[in-house]
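Undergrad: give me a model of this one.
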Amino acid sequence: MNTNNSKARYVPALLVILTVAAIIFVIQSFRIPTETQNTTVGVVLIGSWADKAWNESHYKGLQKACDAYNCKLLGREYVADSGDAGTFYDAVDGLIKDGANVIFLTSFGYGSYLDKIAAKYPDVAFFTISGHGKANNCTSYFARLYQVRYLAGLVAGAATKTGVLGYVAAMPNSQTNRGINAYALGMRRANPQAKLLVHFTGSWDNQNAEMDSVVKLAAAGADVITYHEDKPNAIEKAEMMGLYTIGYGSTQANYSQRYLTAALYDWDAVYQKVLSDYISGRVTSTKDYWLDLSEGGVKLDKLSPLVEPATAELVELELQRIKKKDVFSGVIYDNKGQLRCDEGEQISDQELFYGMDWFVEGVEIDE
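TA: Below you'll find the predicted structure:
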């Protein structure tokens, strides 16, 4: 028996075994890290996680994402975003003490505290809707609600009988202003002569002030009401008064058909995307999230049966258009007559997110 020939026959088989073992080792080495077992998520809320509005939509969206990726979720409720900063710092300190290594800040005002707290905890990842935070452990996330605010403005502009729309808002900032402006652009697209009266309450959650604002706006001729507050107090008052309404943020089934539609976030989609990227290591300090219609970050609620078919057709046409060309593009004048955007131009994301301190033509601020 030729021993050398026999050995030669077994060499290829040995090589195959070694090659397969090496491939298995490489595959094992490049698995996505199972960091979900060690990820504890903290969320800071300005109100109750069960408020059936802004805070609940964030909490539930984040809870679904945590469930999907086997993360633990910790929360702090009723944390003010202005005034006594100690309340905010105590909330974050408590979350980190309890094990949170990634924290979501869900109110715009928290941004003013972010740099200090991020510097204190450089190994904790902070996600904020405010857009503030210059440290490497800070990332901005949001959804382009202004896109569906524009579509809702089309519905409102077509529905008004008086040519006057009312808007109840907490306070002027870039987030609030771009929603007002997008809504007014949609209103003017459907009804070029209409005007939008805006009343600021100075608070994200003040039931009396919000309901009083509706009364004042209605007295000034507004027959369609929308809002930008944490809770739908303005809608409830408008319903009592028999006015048309446009919802925001979340929707409820117990309103009349005068509730024409709503501009909605899909926080489930937003948090799934952001948390998935964090866990898989795709988040960087230069990567901000601003999910749009195409990415599922926002959506328009179903239309009321009172919405005319022609209006529904216009909404669909404009929806398809703004998926390709942003709401804030083409010729746009502000309410003081200054040209803010020209033909062939588009307002930058930088200005939309941080610098929109003006209002478009057709907007009047009710002092």
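Undergrad: drop to CA atoms for contacts and neighbour counts, all remaining ones
TA: OK.
Undergrad: can you pull the contacts of residue 56?
TA: With contact taken as CA atoms under 8 Å, 6 or more residues apart in numbering, residue 56 is in contact with 48, 49, 50.
Undergrad: can you select the buried ones among these for me in PyMOL?
TA: Once 16 or more other CA atoms under 10 Å is used to decide burial, the buried members of the contacts of residue 56 can be selected in PyMOL as follows:
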select buried, resi 48+49
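Undergrad: for the contacts of residue 56, which one is nearest residue 203?
TA: residue 48 (15.7 Å; CA to CA).
Undergrad: run through the strands of the stretch 1-150 of the chain in chain order.
TA: With DSSP state E, counting those that start in this stretch applied, the stretch 1-150 of the chain shows strands at 40-44, 72-76, 102-105, 125-128, 138-143, listed in chain order.
Undergrad: quick one: which of the ones you listed is nearest residue 252?
TA: strand 138-143 (20.6 Å).
Undergrad: would you pull up how far the closest one lies from the middle of the chain?
TA: If you compare the mean C-alpha spot of strand 138-143 with that of the full chain, they lie 9 Å apart, counting by CA atoms, centre = their mean, to the nearest Å.
Undergrad: and it, what does it pack against?
TA: Contacts defined by 3 or more CA pairs under 8 Å, 6 or more residues apart in numbering; DSSP states H and E place strand 138-143 against strand 125-128, helix 267-279, strand 289-291.
Undergrad: please provide the structure for the following sequence as well, for comparison with the first:
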Amino acid sequence: MKNKELRTRILFLLAGVLVVAGIVLMIINFSPDRINRVVSVGAVFIGEADDNGWNESHYKGIRKACEENGCIMYSRMGVAEQEEELKGAVSVLVSQGCSCIFLTSYGYGEYLNSIAQEYPKVAFYCISGEGDRSNCTSYFARMYQVRYLAGIVAGKATESGILGYVTAMPIPETIRSVNAYALGARKANPSARVIVVYTGSWDDKASEEEAVMSLKEAGADVITYHEDRPYAIDLADEMGMLTTGYDYVSKQYSNRFLTGAVINWDILYTKVLRDYLSGRANFSKGYWLGLSDGAVSLYPYSDMVSEETRELVTSEEERIMTTLDVFSGRILDNTGVERCSENERISDDELFNHIDWYVEGVEVYE
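TA: From the prediction side, this is the model:
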């Protein structure tokens, strides 16, 4: 009798252990950080992974996100912003088993919907893209927030009051950054001017260097850029001009490199990838991460940046993260038209998709 009772107790104990073990396994299996299958992630780049700029920063960001989440990364390099080339690259990645693909250049967005329709079981994420299908969306960082802060640094540092800005083409991505830089510069120096030169290309060394020369002739003593590679500030630094960087800093400059508006792509890609892996992919609104997420930051200051400037930047950074964004309060455009009133904030939709005007203090060289 006693043996039978003992066996019964042992069976109940074993059953309890199995139940607990099952619960633990369920928790592990449903944890976003635990992936039970190896996922292949694809990425398409307009340039090469060692360009010391845009493509390198994205490549490293995606690679790190994949490593941290147990995914395999496949990539296609040097893919032009043309439909047939992009479709060919995507076809290769899909054939390699990629179920999640990042399109890392703005021009790919034009073909996002048609590609997403062709591969309905693949998730597509495109830089600044405008897809409206259930398996695609856009992603970017709120670069304009740290552009504003870098503009404060530049506005405090300039002696001529003229800042030069070299960029590719007038699209919302570049225009909002130009405007944020100008707002920051004029926060520090109300009479500051930002002169913009468009090169018509994301990667054209000759045009970008020519732009720097013309800006210097126009009186600019600080140069920044919004291109794939840092040709503009490379030359400006050699010429003894002050500079602020963009996106990714891969080399050592002189102390005339004041700071840089940096995107921490690994943080953004990790967020997007983990959402995808855990079934929480945000295809309805896209991803636009900023200062509060750690997705953007300022590069460490040069010793030429004063303590007064640093304190102003810190104060404005706290304001952006806790109360109002950069594009809030009364804002006039460069023709004198009020674009935002005292108690308003410009919407994300306007900033991300539609902005086509410049704030007060911006001049565009044709």
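Undergrad: please state their TM-score.
TA: Remark: TM-score between the superposed chains equals 0.94 [TM-score structural alignment, normalised by the length of the second structure]; 362 aligned residues with a CA RMSD of 1.8 Å.
Undergrad: related to what we said a few turns ago, okay if I get the strands of the stretch 1-150 of the first structure as TSV plus distance to residue 153 of the first structure?
TA: Converted to TSV, the strands of the stretch 1-150 of the first structure look like this (distance: least, CA to CA, whole Å):
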stretch	distance to residue 153 of the first structure
strand 40-44	31
strand 72-76	35
strand 102-105	29
strand 125-128	27
strand 138-143	18
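Undergrad: pick the most deeply packed of the helices and strands packed on strand 138-143 of the first structure.
TA: Comparing those by mean neighbour count (mean count of other CA atoms under 10 Å), strand 125-128 ranks first with a mean of 24.
Undergrad: can I get the contacts of residue 56 of the first structure in JSON lines including distance to residue 222 of the first structure?
TA: What follows is the contacts of residue 56 of the first structure, written out as JSON lines (distance: CA to CA, whole Å):
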{"residue": "48", "distance to residue 222 of the first structure": "31"}
{"residue": "49", "distance to residue 222 of the first structure": "32"}
{"residue": "50", "distance to residue 222 of the first structure": "31"}
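Undergrad: could you single out the nearest of the contacts of residue 56 of the first structure to residue 364 of the first structure?
TA: Minimum separation from residue 364 of the first structure among these (CA to CA) is found for residue 48, which lies at 32.6 Å.
Undergrad: quick one: what's aligned to that closest one in the second structure?
TA: When the second structure is aligned by TM-score structural alignment, residue 48 of the first structure is paired with residue 48.
Undergrad: pull the longest helix from the first structure.
TA: Criterion DSSP state H: the longest helix present in the first structure is helix 3-29.
Undergrad: which elements pack onto it?
TA: Taking 3+ CA pairs under 8 Å, 6+ apart as the contact cut, helix 3-29 of the first structure packs with no helix or strand.
Undergrad: could you look up the SS state of residue 245 of the second structure?
TA: Following DSSP: H, G, I helix; E, B strand; the rest coil, the label given to residue 245 of the second structure is strand.
Undergrad: what is the burial count for the counterpart of residue 242 of the first structure in the second structure?
TA: In the second structure, the residue matched to residue 242 of the first structure (TM-score structural alignment) is residue 240. Other residues near residue 240 of the second structure come to 12 when the count uses other CA atoms under 10 Å.
Undergrad: grab the nearest non-local neighbour of residue 240 of the second structure.
TA: If the residues on either side of it in the chain are set aside, residue 240 of the second structure comes closest to residue 256, at 7.5 Å by CA to CA, 6 or more residues apart in numbering.
Undergrad: tell me the contacts of the one you found?
TA: Contact analysis of residue 256 of the second structure by CA under 8 Å, 6+ apart lists 237, 240, 241, 242, 243, 302, 304.
Undergrad: the alignment partner in the first structure of residue 105 of the second structure and residue 222 of the first structure, how far apart?
TA: For residue 105 of the second structure, the aligned position in the first structure is residue 107, judged by TM-score structural alignment. Using CA to CA, to the nearest Å, one gets 29 Å for the distance from residue 107 of the first structure to residue 222 of the first structure.
Undergrad: just residue 97 of the first structure next, same as before
TA: When distance is defined by CA to CA, residue 97 of the first structure is 50 Å away from residue 222 of the first structure.
Undergrad: and the corresponding residue of the second structure for residue 87 of the first structure, what does it touch?
TA: For residue 87 of the first structure, the aligned position in the second structure is occupied by residue 85, per TM-score structural alignment. Taking CA under 8 Å, 6+ apart as the contact definition, residue 85 of the second structure lies against residue 79.
Undergrad: residue 85 of the second structure and residue 79 of the second structure, how far apart?
TA: Between residue 85 of the second structure and residue 79 of the second structure the distance is 6 Å, computed by CA to CA.
Undergrad: how about residue 57 of the second structure?
TA: Taking CA to CA as the measure, residue 57 of the second structure and residue 79 of the second structure are separated by 17 Å.
Undergrad: with residue 363 of the second structure instead?
TA: Between residue 363 of the second structure and residue 79 of the second structure the computed distance is 33 Å (CA to CA).
Undergrad: mind checking which of the two has more residues around it?
TA: The neighbour comparison of residue 363 of the second structure against residue 79 (other CA under 10 Å) goes to residue 79, with 20 against 16.
Undergrad: you'd agree that one is up against residue 90?
TA: No - the pair formed by residue 79 of the second structure and residue 90 falls short of the contact definition of CA atoms under 8 Å, at 10.1 Å.
Undergrad: overlap of the contact sets of those two?
TA: residue 44.
Undergrad: related to what we said a few turns ago, which residue in the first structure aligns with the residue nearest to residue 240 of the second structure?
TA: When the two structures are superposed using TM-score structural alignment, residue 256 of the second structure falls opposite residue 258 in the first structure.
Undergrad: one more: residue 201 of the second structure?
TA: Aligned counterpart of residue 201 of the second structure in the first structure: residue 203 (TM-score structural alignment).
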